[in-house]
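> Starting from these lines, generate the structure:
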Amino acid sequence: MDELIEAARAIQDSAHAPYSGYRVGAALETDSGDVFVGCNLENANYSNSLHAEEVAIADAVKNGHREFTRIAVSSSRRDGVTPCGMCRQTLAEFCDDDLRILCDRGDDVREYTLGELLPDAISEATLST
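As a prediction, this is how the structure comes out:
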């Protein structure tokens, strides 16, 4: 199994998911090979919850990274979960369309590119036109 998927699986144990029971882990690889992980943190009102992908991105950015090559996402159900629309847009802030997104399906991994999951993302160029 890919070490990025393994890192996403491992961080799920740290998730705070008392309402849904749906634990998610994400592992984000920088262009220099460093890996930052994140897990979901639920809040009773749900809208204040943090997604695993955005926690991983925040940790990487906080540590000075702005370029990424891959992200792996895994849920406790191993259901092939993909980043939600909000997380896709956050990834698009830092990544090109060719960012590889690995989604854990248990026995195998489904791979997408960011461009496949979020075509025509809102970008700085979009805002200036």
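
> CA atoms for contacts and neighbours, from now on please.
Noted.

> For Leu91, see how far away Val37 is.
Relative to Leu91, Val37 is positioned 14 Å away (criterion: Cα to Cα, to the nearest Å).

> Let's compare: structure for the following, please.
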Amino acid sequence: MTCCTKFLLMAITVLSLWLQLSRAYCVYNRLDGADSYFYAKEREVNPRASFKKQINNGESECCPWNNRECNLSGRREVTVDFHITFGFFGASLEGATTFLAFCSGGGGLVLSGNNIFNITATCNHANGNVNSRIISPVQ
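Prediction:
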């Protein structure tokens, strides 16, 4: 295979991946600790919500923003709310505190931290804006 052919195949792969991700919101686990994970689900405000995922350290899960089971409005710029339950360093989720995080339907939500007192949620919104905040438990 020639150099140009390899480059063309790589460019097609990158373009197809970008097109796929531009049609989805994603939630990323960037917690400290190899065994740290969390369970994320779209908040109960959507009775048909299908985004219910355990996301292990260093992994991510995505869902198409135009799928009304993932995003009730079906629009990229609308806010999607998530309930997040953390299992730091392999701890059980049973009885664990639930937190609220949010991001735009076409964005990427990155969760980072090393305990329940310093969890940061960073949203890379569909419009290119980025905001970070320390999240707190659901009341």
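
> Fetch the TM-score of the aligned pair.
The TM-score (TM-score structural alignment, normalised by the length of the first structure) is 0.35; 69 aligned residues with a Cα RMSD of 4.2 Å.

> re the thing from before, Val37 and Leu91 of the first structure: who's more crowded?
Under the neighbour definition other Cα atoms under 10 Å, Val37 of the first structure and Leu91 were set side by side, and Val37 has more, 28 against 22.

> pretty sure the more buried one contacts Ala10?
No. Using Cα atoms under 8 Å, Val37 of the first structure is not in contact with Ala10, being 9.3 Å away.

> hey, what's in contact with both of the two?
Gly25 (Cα atoms under 8 Å, 6 or more residues apart in numbering).

> ok, the nearest residue to Val35 of the first structure once chain neighbours are set aside to Gly115 of the first structure distance?
Residue nearest to Val35 of the first structure in three dimensions, not counting chain neighbours: Glu29, with 4.5 Å by Cα to Cα, 6 or more residues apart in numbering. Remark: distance between Glu29 of the first structure and Gly115 of the first structure (Cα to Cα) = 18 Å.

> the more surrounded of these two?
Glu29 (23 against 17).

> The host helix or strand of Leu102 of the first structure packs against which elements?
Secondary-structure assignment from DSSP states H and E places Leu102 of the first structure in strand 100-104. Judged by 3 or more Cα pairs under 8 Å, 6 or more residues apart in numbering; DSSP states H and E, the packing partners of strand 100-104 of the first structure are helix 3-11, strand 68-75, strand 109-113.
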